[in-house]
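Visitor: this is a predicted model, with the sequence first.
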Amino acid sequence: MDTKKNIENISLLKEKMSDWRKLSDEELFLAVKEFEKMPRLEVSIYYQDLFNDPKFSKTLLDIYNKHKDNTKLVVLLVSAIGNMIQRYDLPESKEIYEFMLENSDKSKIGPYVAIFLPRLKNFESYDKKWEYFMNIKKMSPKKVAESSFETIMDLYLEKIPEHYKTEAIQYFNKKVEESNNEYGKQYYQDIINKIKS
């Protein structure tokens, strides 16, 4: 798909979603599902104004506030907002941070939040940061949870508090044992060595 067509599609989806109260639940879900893919496309300066849009992020949060119990929709909203921040510098608001925090330990949503929450500026002052990090690996879906946990450990490797190091090492030792190729074994072993050093 070319850039011009994408810009057109994104603009139309935003317009449709801005009027979300007129959509049926099914139409809204499909629109959000389609929109969520867009900030994940190859990053382009041409999309900057479309995704760096605080007014539209407020619309996404309004949709969330009305549909908090729709897990699949919430996951899409987490991904859309998270990618808009991470890839297009959407300004992080208090509302966005609270939205992420509110969903950080919810079943089937938490691991997706973990992809973005640790990178939010407001999270730096979160007082239960390490307790949260260590719980991520126990969430479901397991594959996403473990991937998020591993990324976070890699990100904060030098900052792991002493009393969590043993638990982290045990986790990565298990990954070494489960890994079915030398690259995977070595990758996890390197993380263990860095934690120990």
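Guide: Okay, I see it.
Visitor: C-alpha only now, for contacts and for neighbours.
Guide: Noted.
Visitor: elements contacting the helix or strand harbouring Glu131?
Guide: Glu131 belongs to helix 129-136 when assigned by DSSP states H and E. Helices and strands touching helix 129-136, by 3 or more C-alpha pairs under 8 Å, 6 or more residues apart in numbering; DSSP states H and E, are helix 110-116, helix 142-155.
Visitor: to Trp130, which of those helices lies closest?
Guide: The closest of these to Trp130 is helix 142-155. By C-alpha to C-alpha, the value is 10.2 Å.
Visitor: so which bits of the closest one are buried?
Guide: For helix 142-155, burial by neighbour count (16 or more other C-alpha atoms under 10 Å) applies to Val144, Ala145, Glu146, Ser147, Ser148, Phe149, Glu150, Ile152, Met153.
Visitor: count the residues that sit near the nearest residue to the second one once chain neighbours are set aside.
Guide: Meaning Ala145. Computed as C-alpha to C-alpha, 6 or more residues apart in numbering, the closest residue to Ala145 that is not its neighbour in sequence is Pro111, at 4.5 Å. Pro111 has 29 neighbours, counted by other C-alpha atoms under 10 Å.
Visitor: from what I can see Pro111 touches Val144, true?
Guide: Yes. The criterion here is C-alpha atoms under 8 Å, and Pro111 meets it with Val144 at 5.7 Å.
Visitor: alright, now check it against this:
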Amino acid sequence: ATYAALKVIELGGTVLTMSDSSGVVLEEDGFTKEQVEHVIHLKTVKRARIKEYTEFSKSAKYTADAKPWGITKAEIALPCATQNEIEEEDMKKLLDKGLKLLSEGANMPTVTKAIHMAKEKDVTFIPAKAANAGGVAVSGLEMTQNSERYQWEFDEVDDKLQSIMKEIHDESLKISEELGHKGDYQLGANAAGFKKVADAMLAQGQAFC
């Protein structure tokens, strides 16, 4: 979640909340890059709880034993922690606060009913198999570096990752349109994933009828 927050800031967005299993911190004017980097230090170096961030930022508001969903008005939600963290009641709060896009940064963080609720309200839903594919993609890039004895700089890896993610986005969107549901990234990603596996199986002479 912390690096997703940095990417949002880099792209000109405003990060309003960050959380862990103990609670949520809110920056009403948005987190700065420096503030997110301090959260990264707290979590990766000090192994501290998110509450300690309030000692660094006097403008932060901490809510214990809470989820970030619906804490404040927001158009985008990025669940990046664990499975089933957005439940039906959480989705109701997000929709009430103006949700327009939900992009999963973890494996299955949104329960099925909540996904249906979002799509019924025309919220753009990006499933984990597409939005969270970056981790697997970078693992592949690491294997390439190891096998070829290369060591790429951060920016080069990021450029390659962006290219991969754009391809995933474009393919999901293209197939959703071909199936008559343009913009349904869940359908597009599912169909694109199936097609890739099926094509590979057929190319190897394996088919199940």
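Guide: Okay, I see it. All of these numbers come straight from a predicted model, not from anything done at the bench.
Visitor: TM-score for these two?
Guide: After superposition, the two chains reach a TM-score of 0.32 (TM-score structural alignment, normalised by the length of structure 1), with 116 aligned residues with a C-alpha RMSD of 5.9 Å.
Visitor: before we move on, back to that, dump the helices and strands packed on helix 129-136 of structure 1 into TSV; add distance to Val176 of structure 1 as well.
Guide: Converted to TSV, those look like this (distance: least, C-alpha to C-alpha, whole Å):
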stretch	distance to Val176 of structure 1
helix 110-116	22
helix 142-155	13
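Visitor: could you measure from Tyr132 of structure 1 over to Lys4 of structure 1?
Guide: Distance, Tyr132 of structure 1 to Lys4 of structure 1, using C-alpha to C-alpha, to the nearest Å: 41 Å.
Visitor: higher neighbour count, these two?
Guide: Applying other C-alpha under 10 Å to Tyr132 of structure 1 and Lys4 shows that Tyr132 carries more neighbours, namely 16 against 11.
Visitor: look at Asn190 of structure 2 and say how many residues are nearby.
Guide: Residues near Asn190 of structure 2, counting by other C-alpha under 10 Å: 16.
Visitor: contact partners for it?
Guide: Residues in contact with Asn190 of structure 2 (C-alpha atoms under 8 Å, 6 or more residues apart in numbering) are Lys129.
Visitor: and it, how far is that from Ala77 of structure 2?
Guide: From Asn190 of structure 2 to Ala77 of structure 2 the distance is 21 Å (C-alpha to C-alpha).
Visitor: helices along structure 2, start to end?
Guide: Remark: helices assigned in structure 2 by DSSP state H are 2-10, 33-44, 88-96, 112-120, 128-131, 134-148, 154-178, 185-203.
Visitor: of all these, which lies closest to Leu102 of structure 2?
Guide: Comparing the helices of structure 2 under C-alpha to C-alpha, the one sitting nearest is helix 112-120, at 8.3 Å.
Visitor: buried sites along that closest one?
Guide: For helix 112-120 of structure 2, by 16+ other C-alpha under 10 Å, it's Ala114, Ile115, Ala118, Lys119.
Visitor: which of those residues lies closest to Phe154 of structure 2?
Guide: Ile115 (34.0 Å).
Visitor: name the nearest residue to that closest one, ignoring sequence neighbours.
Guide: Of all residues not flanking Ile115 of structure 2 in the chain, Phe125 sits nearest, at 7.5 Å (C-alpha to C-alpha, 6+ apart).
Visitor: which one of the helices of structure 2 is the most hemmed in?
Guide: Most buried of the helices of structure 2, by mean neighbour count (mean count of other C-alpha atoms under 10 Å): helix 128-131, with a mean of 21.
Visitor: for that one, name the packing helices and strands.
Guide: Helix 128-131 of structure 2 packs on helix 154-178, helix 185-203, going by 3+ C-alpha pairs under 8 Å, 6+ apart.
Visitor: among the helices and strands packed on helix 129-136 of structure 1, which comes closest to Leu76 of structure 1?
Guide: Closest approach to Leu76 of structure 1 among those (C-alpha to C-alpha): helix 110-116, 9.2 Å.
Visitor: if we can go back for a sec, what is the burial count for the residue nearest to Ile115 of structure 2?
Guide: Neighbour tally, Phe125 of structure 2, other C-alpha under 10 Å: 21.
Visitor: is it true that it touches Leu101?
Guide: Yes. Phe125 of structure 2 is within contact range of Leu101, at 6.0 Å (criterion: C-alpha under 8 Å).
Visitor: from Gln186 of structure 1, how far off is Phe35 of structure 1?
Guide: 38 Å.
Visitor: which of these two has more neighbours?
Guide: A count of neighbours by other C-alpha under 10 Å puts Phe35 above the other of Phe35 of structure 1 and Gln186, at 21 against 13.
Visitor: let me know the helix or strand that the more buried one is in.
Guide: helix 25-37.
Visitor: buried sites along that helix?
Guide: Leu28, Phe29, Ala31, Val32, Lys33, Phe35, Glu36.
Visitor: next up, the contacts around the fifth one.
Guide: Read that as Lys33 of structure 1. So Lys33 of structure 1 contacts Leu73, Leu76 (C-alpha under 8 Å, 6+ apart).
Visitor: repeat that for the second one.
Guide: In this structure, Phe29 of structure 1 makes contact with Leu73, judged by C-alpha under 8 Å, 6+ apart.
Visitor: do the fourth one as well
Guide: With contact taken as C-alpha under 8 Å, 6+ apart, Val32 of structure 1 is in contact with Met17, Leu73, Leu76, Leu77.
Visitor: only whichever of those are buried, select them in ChimeraX.
Guide: Buried residues among the contacts of Val32 of structure 1 (16+ other C-alpha under 10 Å), as a ChimeraX selection:
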select :17,73,76,77
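Visitor: brilliant, that's me finished.
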